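Visitor: All I have is the shape, not the residue letters:
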């Protein structure tokens, strides 16, 4: 059989292909396990990387959540403190209103005492309470958060939020700034209240001192007034004193000053400092004078006011009527006991309209002028007596003009 060259070439190619296929299959079988192992190892590394990333993100989310919970707790604690301060200010305002009512009832304070007015709101310097509460609710998540202005650049916020959450300017930081601002505002209000209370206390004390000075110069025994005022029954088990706040101390000081002012004011109103015949001319003063009946010197125990028959006679202080009727040279006479040893007498009256035992207030009409008793003509005879002895009524009238601005 003749072997042609082409047949030899075909046979050689076939043998070459089979050899190459055999070598390739052998190589694959030899390296397959290594390739599979390397691929599995790569996949395992990728899985571990992803698991580590997920664990890291979970840890960061937990930290952020814990921080938010802590911030919320801090904000709630500060809200409670703020509400406590607000309740304290409301309570103080109620007590202050009560004391202001007492101050108004006790009489006008001197015009020279500057009582501060409410401080006006200043934009940007004083926290608005309603705005502050809205901000607090926003921080606590109770309201929809306000949208922030866009920066105009694609910063990849969503991707960054997964990889990094900034811890600056958190809710706690914002609440700190807010509460600091509001606390300063409340401190300003508290200082204003304390300043106002202190000025009122100083004004009440000054007024009480002025009234006391006038009363003492006219012989009114204020020590008896203090003893009488201090006889209120008090008592109770002993309890250790508590530390007093500045505001409460100021209120106590104002309360003490108002109590003293009320006491001396009531005493001044009771004493005979008013005019029995406003607008009437004084025709005869206190002291020795020429007696119109005997011609020699005689002691005039009061002062006389020119008044026609029927002119009104007014009580010069509050008190109780102890005499109302004919009384020797006084003619028709009314005597009023004002307490503390002081009494007043009104003589030569044409008509008496009060009776013994009546309680009289200063300025009440007690009768009408006349010409009864030892008198040369219609007029009003007025006396002031201290412990039964006549004193010059003019010093009381002069003191009454000074007291008018302090007790009216």
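Guide: Cool, got the structure. Keep in mind that what you see is a predicted model, and the values were worked out from it rather than measured. Residues are numbered from 1 along each chain as shown.
Visitor: can we go C-alpha only for contacts and neighbour counts from here?
Guide: Fine.
Visitor: Which strands or helices does the helix or strand that contains residue 77 pack on?
Guide: Secondary structure assignment for residue 77, by DSSP states H and E: helix 5-106. With contacts taken as 3 or more Cα pairs under 8 Å, 6 or more residues apart in numbering; DSSP states H and E, helix 5-106 sits against helix 129-139, helix 171-217, helix 246-270.
Visitor: Kindly confirm my reading that residue 334 is in a strand.
Guide: Yes. Assessed with DSSP: H, G, I helix; E, B strand; the rest coil, residue 334 lies in a strand.
Visitor: quick one: contacts for the closest residue in space to it that isn't next to it in sequence?
Guide: Among residues not flanking residue 334 along the chain, residue 324 sits closest, at 4.5 Å (Cα to Cα, 6 or more residues apart in numbering). Applying Cα atoms under 8 Å, 6 or more residues apart in numbering to residue 324 gives the contacts 332-335, 352, 354-356.
Visitor: Please apply the same query to residue 49.
Guide: No contacts exist for residue 49 under Cα under 8 Å, 6+ apart.
Visitor: you'd agree residue 375 is in a helix?
Guide: No. Assessed by three-state DSSP, residue 375 does not belong to a helix; its assignment is coil.
Visitor: Next, count neighbours for it.
Guide: 18 (other Cα atoms under 10 Å).
Visitor: Same question for the one 10 residues further on.
Guide: For residue 385, the number of neighbouring residues by other Cα under 10 Å comes to 19.
Visitor: before we move on, what SS does it have?
Guide: strand.
Visitor: Now for it: which residues touch it?
Guide: By Cα under 8 Å, 6+ apart, the neighbours of residue 385 are 341-344, 391.
Visitor: now, which of those sits nearest residue 227?
Guide: residue 341 (15.2 Å; Cα to Cα).
Visitor: Now do the contacts for that closest one.
Guide: 385-388.
Visitor: cool, residue 311 as well?
Guide: Contacts of residue 311 (Cα under 8 Å, 6+ apart): 368-370.
Visitor: what about residue 305, which helix or strand?
Guide: Assigned by DSSP H and E, residue 305 falls in strand 303-306.
Visitor: And the contacts of that strand?
Guide: 277, 280-286, 378-383, 393-394.
Visitor: before we move on, the earlier item: looking at the contacts of residue 324, which is nearest residue 202?
Guide: Using Cα to Cα, those come closest to residue 202 at residue 335, 38.4 Å.
Visitor: where's the closest one relative to residue 328, distance?
Guide: 13 Å (Cα to Cα, to the nearest Å).
Visitor: And here is the other one:
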């Protein structure tokens, strides 16, 4: 039975793959190689498998390149949009701060004017009381003078009746004339005092009306200040919350980071000198407290932005690349054993530019076993970044670099299977997954 099946299979193979002979002729003799049907079938199947694998691998590589390019383009667009948004919010914040300071100045000027007008009103009330007191004295004197005048007239009438035509030359007549003159003087003084009283009363009423207008203006100004403060507080919340979330997502203590940055920028007159609204030794008002709180938030926002520049939140490769290996244990590409991979790998062509991911100082720039050409950068907060397997190093030890500065080119130096960048992040000497920082900044940069 098996012999029949073998014969049939051989016949079927003979139909599609007939036996062939390859003749090899030399100067001495001629030899040939016999290609049996089974041998031809195995060769054909192997060739077909190689071609199929080549097509599938090429398709996967092309799809990865297209996907990686779209992701990087989208990330760059998102970063530009967020930077534009931050710039707009910073401009709006500065404008609101200037409006708040101007409103505070107008408010203080209005308060000073009201204080002056209140002082004038008190002085006018004092003069009015003095005038009323003087008027009372004049009125009492006038009543007494009128009584004396009436008595003098009655006495003069009696004397005139007794003496007849010679009464004009008597002392009583002269006394009556003096009383008439005194009465006229007192009447004029009383009239002048009454006019002054009316004038003081009118001025006091005008002052009260003006004070009421100023109080209305102050109320409107306070409403405007409250609206400005509310907008500034909302803008500060929107600006600070993503940065705070970014640091916390990276496992960094925000209070310690802020304190460390503040110590580094504590010089008087420096870019981050704390500012506040002065209360001139008095208890702060509600507006002054809100203004001080907003200014403190502005200071915190500036500290966050400086700290963000000093932590490795950026991607080291800006050109097209393929993410070939993540952080953690993996199969060693050289010997096949299980080993710890202390970073992430970005594969790309030799010479692809590599960039610093944060501000720092170069502490190593040269060859190191296993890493090949290696650059180490020391950052703030005890963070160190490493760029390995480079084809060219463009920085020197001791050089200060900023985020986005080109530090070298991608290569295949050291222990590698092909050109790529091996990128590490270490905190206190301990290797940390770099993607923690890169993913934490997705919503910010």
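Guide: Structure's in. What do you need? All values reported here derive from a predicted model rather than from experimental measurement.
Visitor: picking up where we left off before, quickly name whichever of the contacts of residue 341 of the first structure is closest to residue 103 of the first structure.
Guide: For those, the nearest to residue 103 of the first structure is residue 386 (30.9 Å; Cα to Cα).
Visitor: Aligned against the second structure, show me the partner of residue 82 of the first structure.
Guide: Matched to the second structure by TM-score structural alignment, residue 82 of the first structure sits unpaired.
Visitor: Run through the helices of the stretch 301-408 of the first structure in chain order.
Guide: 393-407 (DSSP state H, counting those that start in this stretch).
Visitor: if I line the two up, what does residue 60 of the first structure land on in the second structure?
Guide: Looks like residue 60 of the first structure aligns to residue 191 there (TM-score structural alignment).
Visitor: most packed of the helices and strands packed on helix 5-106 of the first structure?
Guide: helix 246-270 (a mean of 20; mean count of other Cα atoms under 10 Å).
Visitor: start and end residues in the second structure for that one, please.
Guide: By TM-score structural alignment, helix 246-270 of the first structure lines up with residues 286-310 in the second structure.
Visitor: now swap in stretch 386-401 of the first structure and tell me
Guide: Taking TM-score structural alignment, stretch 386-401 of the first structure hits residues 427-442 over in the second structure.
Visitor: Mind listing what's buried along the matching stretch?
Guide: For stretch 427-442 of the second structure, burial by neighbour count (16 or more other Cα atoms under 10 Å) applies to 431-441.
Visitor: Over to stretch 105-119 of the second structure?
Guide: 107, 110, 114, 117.
Visitor: hang on, the earlier thing: would you format the contacts of residue 311 of the first structure as TSV with neighbour count and distance to residue 304 of the first structure included?
Guide: TSV is the format used below for these (neighbours: other Cα atoms under 10 Å; distance: Cα to Cα, whole Å):
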residue	neighbour count	distance to residue 304 of the first structure
368	24	14
369	27	11
370	24	12
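Visitor: from these, which ones fall inside strands?
Guide: 368-369 (DSSP state E).
Visitor: measure residue 97 of the second structure to residue 82 of the second structure for me?
Guide: 22 Å.
Visitor: Same question for residue 202 of the second structure.
Guide: 62 Å.
Visitor: These two: which has the busier surroundings?
Guide: When residue 202 of the second structure and residue 82 are compared for neighbours, residue 82 comes out ahead with 15 against 12, by other Cα under 10 Å.
Visitor: Once you drop chain neighbours, what's closest to the equivalent of residue 280 of the first structure over in the second structure?
Guide: The equivalent of residue 280 of the first structure in the second structure is residue 320 (alignment by TM-score structural alignment). Nearest residue to residue 320 of the second structure, sequence neighbours excluded (Cα to Cα, 6+ apart): residue 69, at 5.9 Å.
Visitor: pretty sure residue 193 of the second structure contacts residue 131?
Guide: Yes. At 6.8 Å, residue 193 of the second structure counts as touching residue 131 under the criterion of Cα atoms under 8 Å.
Visitor: so who does the residue nearest to residue 146 of the second structure when sequence neighbours are not counted touch?
Guide: Leaving out its chain neighbours, the residue that sits closest to residue 146 of the second structure by Cα to Cα, 6+ apart is residue 183, at 7.5 Å. Contacts for residue 183 of the second structure (Cα under 8 Å, 6+ apart) come out as 142, 145-146.
Visitor: Now which of these would you call buried?
Guide: Buried residues within the contacts of residue 183 of the second structure, counting neighbours by 16+ other Cα under 10 Å: 142, 145.
Visitor: Can you pick out the ones from the contacts of residue 183 of the second structure that are in strands?
Guide: Among the contacts of residue 183 of the second structure, no member lies in strands (by DSSP E).
Visitor: out of the contacts of residue 183 of the second structure, who's nearest residue 257 of the second structure?
Guide: Using Cα to Cα, these come closest to residue 257 of the second structure at residue 142, 86.2 Å.
Visitor: And that closest one, what's its match in the first structure?
Guide: Checking TM-score structural alignment: residue 142 of the second structure goes with nothing.
Visitor: Distance check, residue 252 of the first structure against residue 52 of the first structure.
Guide: For residue 252 of the first structure relative to residue 52 of the first structure (Cα to Cα), the value is 67 Å.
Visitor: so what's the closest residue to residue 388 of the second structure other than its chain neighbours up against?
Guide: The shortest distance from residue 388 of the second structure to any residue other than its chain neighbours is 4.5 Å, reached at residue 374 (Cα to Cα, 6+ apart). When contacts are counted by Cα under 8 Å, 6+ apart, residue 374 of the second structure touches 364-368, 386-390, 393.
Visitor: what's the counterpart of residue 374 of the second structure in the first structure?
Guide: That one, residue 374 of the second structure, aligns with residue 333 by TM-score structural alignment.
Visitor: That's all I had, so thanks and see you.
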